[in-house]
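Peer 1: Next comes the sequence, and after it the predicted model I'd like to discuss.
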Amino acid sequence: MTLTILGGGVMGLCIATELTRRGIPAAILDEAPSPQACSWWAGGMLAPYCEGESANEAVLRHGLGAADWWQAQGVPVTRNGTLVVSLARDAGALARFARRSRGHRMLDAPGIAALEPDLGARFSRALFFEPEAHLAPRQALAILSERLGRTDTTAGTVIDCRGLSAREALRDLRGVRGEMVVIRCPEITLSRPIRLLHPRMPLYVVPRGDGVFMLGATMVESDRRGRPTARAVLELLSAAFALHPALAEAEVLELGADARPAFPDNLPRIRRVGGVIHANGLYRHGFLLAPAVAGMVADHLQHQTRPEFMDADHD
């Protein structure tokens, strides 16, 4: 069996890795991961319980194995959980989040301080999702990429993982724009992703080490790529200041934006169109769901199974 994978983002790399792991040769028709890949700008949170607060239950179910899969590939995974907080005026949002999710325990101020000393005096209540994890997306992409073969021509079965670039074949695919800011603030230390339930701009802050943090959260129905808007940057930074005032003095290292591929229900799809297998639509769950989708594609090719995320053929 000969396989060519179009697209070297997280979906293509995970599928190629899973096929290779099973002894099925697969070559990627794409360059090494770069800022042109949507997954380059990802947060890298492996947070199935938090995502389950608003996502389809399949996201939680299939995302639970993501951290183990990435670790099995030799990718460093930090298993410190996720902390969800809100300002006192938004206590109702924290209560709603608790009702709509599972896998957490409620912390008081001393409990918060025990986990994150720089936040303990700022928040009186928080939800701690202890089983969750995070990774550094660009490092993860590089580790997978360097082990895989590449090609400059298609041969055999083609698996298309090009995200929004595949819209000519996947007419119901849409873009959901995400924007991010990377900052350096040595004045504070965080050991795990923090989610702030902010009324205008729900924020996540992901530690990258050495005082570097990635700020993100925007979800705009748009396929526009390129730099983030001034409004998005201002709102992200304003929400960050609400988390901790020391972030007002942070050094801005990087700004980025891209459009995530999504289907109407925000779940991924495996679909045959014109003899090509498409794996697409990771939405905001790229690093969380790509391993599960990769396993489904591999099972389909090996054992002719019909995966949960597989649509009827569109030939």
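Peer 2: Perfect, I can see it now. Model, not experiment: these values are computed from the prediction.
Peer 1: Every contact and neighbour count from this point should use C-alpha atoms.
Peer 2: OK.
Peer 1: Show me where this protein has its helices.
Peer 2: 10-21, 48-51, 57-63, 66-72, 91-100, 109-115, 137-145, 230-243, 286-303 (DSSP state H).
Peer 1: Below is structure B, check it against A:
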Amino acid sequence: MRRDLISVLGAGVAGLCTATELAGRGHRVELIAPPGAPCPASHFAGGMLAPFCEGEAAPPEVVEAGQQAADWWAAHVPVTRRGTLVVAPPRDAPELDRFARATGGHEPADPGTLEPELAGRFARGLFYAEEAHLDPRDALRRLRAGLERRGVAIRDGAPQGRIVDCRGLGGRVPGLRAVRGEMLIVAAPEVTLGRPVRLLHPRFPCYIVPRADHLFMIGATMVERDDAGPVTARAAMELLSAAWTVHPGFAEARILELGAGLRPAFADNLPAVIRRDGALHVNGMYRHGFLMAPALARKAAEMIETEETIHAD
């Protein structure tokens, strides 16, 4: 079967995953990624592959599809499979019970057994053993390098093939809204954590994701606002306060980066592949970019292949 060129627009997580999936299936692909384009929301992601934890607020479709994400990513980039630890201060123990009722895939855990440096700080926790995490920026670099090794053109300019638009808010799909997320990256030499830790709190829950060399990503706020300006003082103080609650070593951490990104989201907060104006749009990743991009990439590829088969007949 002759396969026409497919132009994937956007080099965030949705675009790179879609281009990688299509190229891996033998399609002719080009990636349109203009230099100087706005930083994609995935640049500010935590990189957690945590479908069960996301089930607290996400619909079952996200939990089910997200369980395949770690295997997809592991076929292309390094993935750490050490699960997720969820904790809450004693005064917020009802939050832990609520979270347990709202999610699956967990078992009771002693936080100090899983993370020795947390011993004595939390009486109990929840352990999601099947979850994983990755370094999002490293993962995006590796996907891009993998496309280049396959001979995929990565360029600026007008698309020359069938369009798969993965540009997030830049794709201008009707019904999208922006959800602002704020995060910090800190160097904390006094802190050692082997897996993501989520702190539950009624007002400002946070998660801490370990990266190499005692670097940690602390995130992330969720603000229904389309302002991509600098991180607010309030957000920084709340995130740092929450991190200090998890481990006092964060009091001496050096702040390396404060960043804010705008996540594209539909009204139901579900990512989708949409046909519109002769193109496919992979969009609406909300807070599930790294978790859901592989599933959306597969869906886009399957839709294209179904149409190719119909046209060939």
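Peer 2: Received it, and whenever you're ready, just let me know what you need. A quick note: this is a predicted structure, and the numbers were derived from the prediction, not measured.
Peer 1: Work out the TM-score between the chains.
Peer 2: Overlay of the two chains. TM-score (TM-score structural alignment, normalised by the length of the second structure): 0.93; 299 aligned residues with a C-alpha RMSD of 1.5 Å.
Peer 1: Which of the helices of the first structure sits closest to residue 280 of the first structure?
Peer 2: helix 10-21 (7.5 Å; C-alpha to C-alpha).
Peer 1: Mean neighbour count and distance to residue 121 of the first structure for the helices of the first structure - can I get that in CSV?
Peer 2: Shown next, in CSV, are the helices of the first structure (neighbours: other C-alpha atoms under 10 Å; distance: least, C-alpha to C-alpha, whole Å):
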stretch, mean neighbour count, distance to residue 121 of the first structure
helix 10-21, 25, 38
helix 48-51, 25, 24
helix 57-63, 18, 32
helix 66-72, 18, 31
helix 91-100, 16, 16
helix 109-115, 17, 7
helix 137-145, 19, 31
helix 230-243, 18, 11
helix 286-303, 22, 32
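Peer 1: could I get these as TSV with distance to residue 187 of the first structure?
Peer 2: Output for those, formatted as TSV (distance: least, C-alpha to C-alpha, whole Å):
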stretch	distance to residue 187 of the first structure
helix 10-21	33
helix 48-51	27
helix 57-63	33
helix 66-72	29
helix 91-100	27
helix 109-115	16
helix 137-145	24
helix 230-243	13
helix 286-303	29
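Peer 1: right, and those helices - which one's nearest residue 271 of the first structure?
Peer 2: Checking these against residue 271 of the first structure by C-alpha to C-alpha gives helix 286-303 as the closest, at 10.0 Å.
Peer 1: The closest one corresponds to what range in the second structure?
Peer 2: Aligning helix 286-303 of the first structure against the second structure (TM-score structural alignment) gives residues 289-306.
Peer 1: The matching stretch against the first structure, how far on average?
Peer 2: Superposing on the first structure and averaging over aligned pairs (mean C-alpha distance after the TM-score superposition for the first structure), stretch 289-306 of the second structure comes out at 0.4 Å.
Peer 1: Could you pull out the strands in the stretch 101-250 of the second structure for me?
Peer 2: Taking DSSP state E, counting those that start in this stretch as the test, the strands found in the stretch 101-250 of the second structure are 107-109, 125-128, 132-133, 153-155, 162-165, 177-187, 197-199, 206-210, 215-219.
Peer 1: The fourth one packs against which elements?
Peer 2: Contact partners of strand 153-155 of the second structure among helices and strands, from 3 or more C-alpha pairs under 8 Å, 6 or more residues apart in numbering; DSSP states H and E: strand 29-32.
Peer 1: same thing with the shortest one?
Peer 2: Using 3+ C-alpha pairs under 8 Å, 6+ apart as the contact test, the elements touching strand 132-133 of the second structure are strand 48-49.
Peer 1: with the first structure superposed, average distance for the strand it packs on?
Peer 2: Counting by mean C-alpha distance after the TM-score superposition for the first structure, strand 48-49 of the second structure comes out at 0.1 Å.
Peer 1: That strand aligns to what range in the first structure?
Peer 2: Using TM-score structural alignment, the partner range for strand 48-49 of the second structure is residues 45-46.
Peer 1: Show residues contacting that stretch.
Peer 2: Defining contact as C-alpha atoms under 8 Å, 6 or more residues apart in numbering, one finds that stretch 45-46 of the first structure is touched by 63, 66-67, 132-135, 193, 206, 287-288.
Peer 1: what about 10 Å?
Peer 2: 51, 63-67, 70, 77-79, 81-82, 131-137, 192-193, 204-206, 285-289 (C-alpha atoms under 10 Å, 6 or more residues apart in numbering).
Peer 1: One more: stretch 208-215 of the second structure?
Peer 2: 46-48, 84, 133-136, 184-199, 216-220, 239, 242-243, 246, 253-256.
Peer 1: let's see 6 Å
Peer 2: Applying C-alpha atoms under 6 Å, 6 or more residues apart in numbering, the external contacts of stretch 208-215 of the second structure come out as 186-189, 196-197, 216-218.
Peer 1: Name the nearest of those residues relative to residue 29 of the second structure.
Peer 2: Nearest to residue 29 of the second structure among these, counting by C-alpha to C-alpha, is residue 217 at 33.0 Å.
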